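>>> sequence unavailable; structure follows:
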């Protein structure tokens, strides 16, 4: 019977859940701001995890980049908490990146509405 999901995919999903909870509850850095974990990509050898985060702010892009930089500074602390929660021999190295797909989607939606204002549905 074949497995439905590969191991690195299961680790990716579980890591996303754990990181979202850790950032929300355990991380006390005011530089981070309001961050949501949108996706986690784990390499097949489980060595590195690319964590894509969305930063919800009304400020400029510098604030978003500073939030991502604060997360990268705290990655060792976050890695320690994750390693205690997940039962793995080796937890992947965490690297945080800004995910701008939500903003891009909003811009695309606005452009589509501007080109066809009659079709509001």
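Received it, and whenever you're ready, just let me know what you need. Only a predicted model underlies this, so the values are computations on that prediction, with no experimental measurement involved. Numbers count the residues shown, from 1 in each chain.
>>> drop to CA atoms for contacts and neighbour counts, all remaining ones
Will do.
>>> distance from the longest helix anywhere in the chain to the middle of the chain?
Selection of the longest helix in the chain by residue count, based on DSSP state H, yields helix 7-25. Offset of helix 7-25 from its chain centre (C-alpha atoms, centre = their mean, to the nearest Å): 9 Å.
>>> ditto for stretch 6-25
That offset, for stretch 6-25, works out to 9 Å (C-alpha atoms, centre = their mean).
>>> run through who's touching that stretch.
35-46, 49, 51, 78, 81-82, 85 (C-alpha atoms under 8 Å, 6 or more residues apart in numbering).
>>> repeat the analysis, applying 6 Å as the threshold.
Contacting residues not belonging to stretch 6-25 are listed as 37, 40, 42, 44 [C-alpha atoms under 6 Å, 6 or more residues apart in numbering].
>>> this is the other structure I want to compare:
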């Protein structure tokens, strides 16, 4: 029962954060090429790790992370209003490198296939 509730909260927070970042946050440090890949809320609902993917260079990724961290209080308050939790988790942002890793593996496989031909 608890894991179903946590999964539902994860998805609701992911949707709410995506909408809020695109529509309300006007920080120039935050990249337009931002995607929230996953939200992991702890079982006690105190913290939420928000994994983001930025399709840009490393410097822009760092700037986007700083911009999101400075907007975390506003985002937390607005998410709390949207999903109506008794306690809104503290937002912790992290860069998700899984997409970059997948693209790297894909290029390796492509090179292997080309060398076999």
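Yes, it's here. If you're wondering where the values come from, they're calculated on a predicted model, not measured in any experiment.
>>> so what number do they get for TM-score?
Once superposed, chain against chain, the TM-score is 0.91 (TM-score structural alignment, normalised by the length of structure 2); 116 aligned residues with a C-alpha RMSD of 1.8 Å.
>>> buried residues, the longest helix of structure 1. List them.
8, 9, 11, 12, 15, 16, 18, 19, 23 (16 or more other C-alpha atoms under 10 Å).
>>> what's the last one aligned with over in structure 2?
So the one you mean is residue 23 of structure 1. Superposed on structure 2 with TM-score structural alignment, residue 23 of structure 1 falls opposite residue 21.
>>> ditto for the fourth one
Alignment note: residue 12 of structure 1 maps to residue 10 in structure 2; criterion TM-score structural alignment.
>>> thinking residue 93 of structure 2 is in contact with residue 48, fair?
No. Applying C-alpha atoms under 6 Å, one finds residue 93 of structure 2 not in contact with residue 48, separated by 8.4 Å.
>>> returning to what we had before: how close does the longest helix of structure 1 sit to structure 2?
Mean deviation of helix 7-25 of structure 1 relative to structure 2 after superposition (mean C-alpha distance after the TM-score superposition for structure 1): 0.7 Å.
>>> a strand runs through residue 38 of structure 1, doesn't it?
Yes. According to DSSP: H, G, I helix; E, B strand; the rest coil, residue 38 of structure 1 belongs to a strand.
>>> quick one: secondary structure of the counterpart of residue 90 of structure 1 in structure 2?
Under the alignment (TM-score structural alignment), residue 90 of structure 1 pairs with residue 87 in structure 2. Remark: residue 87 of structure 2 carries the secondary structure label coil [criterion: three-state DSSP].
>>> what's the burial count for residue 87 of structure 2?
10 (other C-alpha atoms under 10 Å).
>>> state whether residue 31 of structure 2 is indeed within a helix.
No. Read with three-state DSSP, residue 31 of structure 2 is coil and lies in no helix.
>>> sounds good, over and out.
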